[in-house]
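Enquirer: Sequence first, predicted coordinates after that:
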Amino acid sequence: MSKKTLPGVTRRQLLTFTAASAGLAAARVAGAVTLQDTPAWSPFDDSPPPTIDTQGWAFFTDDEAATVEAIADRLIPADALSIGGKEAGCAVFIDRQLAGFYGTFARLYMQGPFQPGTPEQGDQSPLVPQQRYRLGLAALDAHCRAQHQKPFRALEAAQQDAVLHDLEGGKITLDGIDATLFFTTVLQNTMEGFFADPIYGGNRDMVSWKMLGFPGARYDYRDYVSKHNQKLDLVPLSIQGSAAWKIKS
């Protein structure tokens, strides 16, 4: 039998290391815990969700907020299925997002170089969302005042629809920002606000979830696993939880 070991390591050292490793593994096994039944749990023990204050505006001016609310109400008009984008709180959602990390693209690389890209390459603009809204809303109102002698929020619904249609199609030139970029940004954020968890300021009373039949942020479906082909009519739950849950004081 060969007596060779690793270079610079004696057989005694190797045996000592092996024995120590085996002892450590045994200690880890001995310290394992077996859980039975349902583990004790209380919501938000360690990481409570943020609280969104829906009073006032964190980023928008009052006029900017009114314009965004008007846009949201045309992108998601009220109908027999749900309330409109304004009442659903889409502008509140957007406002709070702009006041946070998203507003400055704080978590994205934004040092350039900035070059026009192909549609497949996605957004190549150097403007962060805060700049897009500030420039876009001001330019939109300037356009509407020049064409209709009124700001966007004061136009008739049909006029607002026509302006938004032209924005989407790039038929309007806005000062300081590409019209299509501005439109797609507002459209995307409005949809996010309508369908996001209500904890972020939009989707008030979980209106979109109720419309779709989405159960929300439920953590336990064991009571429903065996109920096949049945309409369950589950009440949606937000990340914030239910008033029926017992919260630790």
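Expert: Great, that's in hand. If you're wondering where the values come from, they're calculated on a predicted model, not measured in any experiment.

Enquirer: CA only for contacts and neighbour counts going forward, please
Expert: OK.

Enquirer: hey, where'd the strands end up in this protein?
Expert: Shown for the chain, no strands are assigned by DSSP state E.

Enquirer: so where do the helices sit in it?
Expert: Ranges of helices in the chain, per DSSP state H, are 11-30, 62-75, 90-98, 101-104, 129-148, 157-168, 179-195, 207-212.

Enquirer: Take this one as well and set it beside the first:
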Amino acid sequence: MKKRAKTLPGVTRRQVLTWSALGVAASVSQAADAVSLKGSPGWTPFSDNPPETFDQQGWLFFTDEEARTVEALVDRLIPNDELSIGGKEAGCAVFIDRQLKGSYGTFERLYMEGPFQKGTSEQGDQSALVPQQRYRQGLAALNRYVQTTSQKNFADLTPEQQDALLHDMEAGKVHFDGFDAQSLFLEVLNNTMEGFFADPIYGGNKEMVSWKMLGFPGARYDYRDYIERHNEDLHLEPISIAQWKAKG
């Protein structure tokens, strides 16, 4: 025999369910009202999680020769054309240098204990090497390979020779002594794209060149004034995190 829930005398089950629904709706409404924004924000943007930046000038992680190699790499991955400046001028190498100097360079926030096993292509590199080691060893292996085949460093090759080698690295057609050429290509490619499109506060995207090219308005506080304005060019100049910090 199934037990039935008791209700108060004179109160129907429908009334109980209605009251419960109203109570939940009221709670949600109060919570939403508590976090809704009315007027200017009462906090300094990014104060709870400030971006990791460095005030020092020059290369913070790369040696001069490593930096020269990386600048040549990013300039072939994002070459200068009629749409924008190239990767070197946009600061992509500086972005990578700062990232390697910071927490990304040591995978400070990731679990880095063994065992280390080969993962799937979707999982990416699963080795024990952190980005600082990958770049240091990978760039050295790249230049050793080029010196063996051309008696030059990568930065001294012609743009056509650099492109041909990068294509072979991407396709897994070349093998470096002591380092996976394809994994180096993918890491530099990903970091170059990040540097080109990230906020300028991290060292790349000089003068917000990629944002201006795409029409991206940047790190604006909100877009409530524009929600109902569809299919029109708002002519919004991009705003960086540094500009928000200056306002705060």
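Expert: Perfect, I can see it now. From a predicted model like this one, the values you see are computed outputs, not experimental measurements.

Enquirer: re earlier: what would the helices of structure 1 look like in JSON lines with mean neighbour count and distance to Leu81 of structure 1?
Expert: Converted to JSON lines, the helices of structure 1 look like this (neighbours: other C-alpha atoms under 10 Å; distance: least, C-alpha to C-alpha, whole Å):
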{"stretch": "helix 11-30", "mean neighbour count": "11", "distance to Leu81 of structure 1": "57"}
{"stretch": "helix 62-75", "mean neighbour count": "20", "distance to Leu81 of structure 1": "14"}
{"stretch": "helix 90-98", "mean neighbour count": "26", "distance to Leu81 of structure 1": "17"}
{"stretch": "helix 101-104", "mean neighbour count": "16", "distance to Leu81 of structure 1": "30"}
{"stretch": "helix 129-148", "mean neighbour count": "18", "distance to Leu81 of structure 1": "29"}
{"stretch": "helix 157-168", "mean neighbour count": "16", "distance to Leu81 of structure 1": "19"}
{"stretch": "helix 179-195", "mean neighbour count": "20", "distance to Leu81 of structure 1": "13"}
{"stretch": "helix 207-212", "mean neighbour count": "17", "distance to Leu81 of structure 1": "6"}
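
Enquirer: For Pro43 of structure 1, which of those helices is the nearest?
Expert: Across the helices of structure 1, Pro43 of structure 1 has its closest neighbour in helix 207-212 (21.6 Å, C-alpha to C-alpha).

Enquirer: about what we covered before: mind checking the helices of structure 1 for the one nearest to Ile52 of structure 1?
Expert: The minimum distance between Ile52 of structure 1 and these falls on helix 90-98, with 7.8 Å, by C-alpha to C-alpha.

Enquirer: give me the stretch of structure 2 that the closest one matches.
Expert: Counterpart in structure 2 of helix 90-98 of structure 1, with TM-score structural alignment as the criterion, is residues 92-100.

Enquirer: what's the answer for stretch 171-188 of structure 1, then?
Expert: Aligned by TM-score structural alignment, stretch 171-188 of structure 1 corresponds to residues 173-190 of structure 2.

Enquirer: what's the first-to-last distance across that stretch?
Expert: By C-alpha to C-alpha, to the nearest Å, the extent of stretch 173-190 of structure 2 from end to end equals 20 Å.

Enquirer: starting at the chain centroid, how far to it?
Expert: 20 Å (C-alpha atoms, centre = their mean, to the nearest Å).

Enquirer: same thing with stretch 165-172 of structure 2?
Expert: Once both centres are worked out by C-alpha atoms, centre = their mean, stretch 165-172 of structure 2 turns out to sit 23 Å from its chain's centre.
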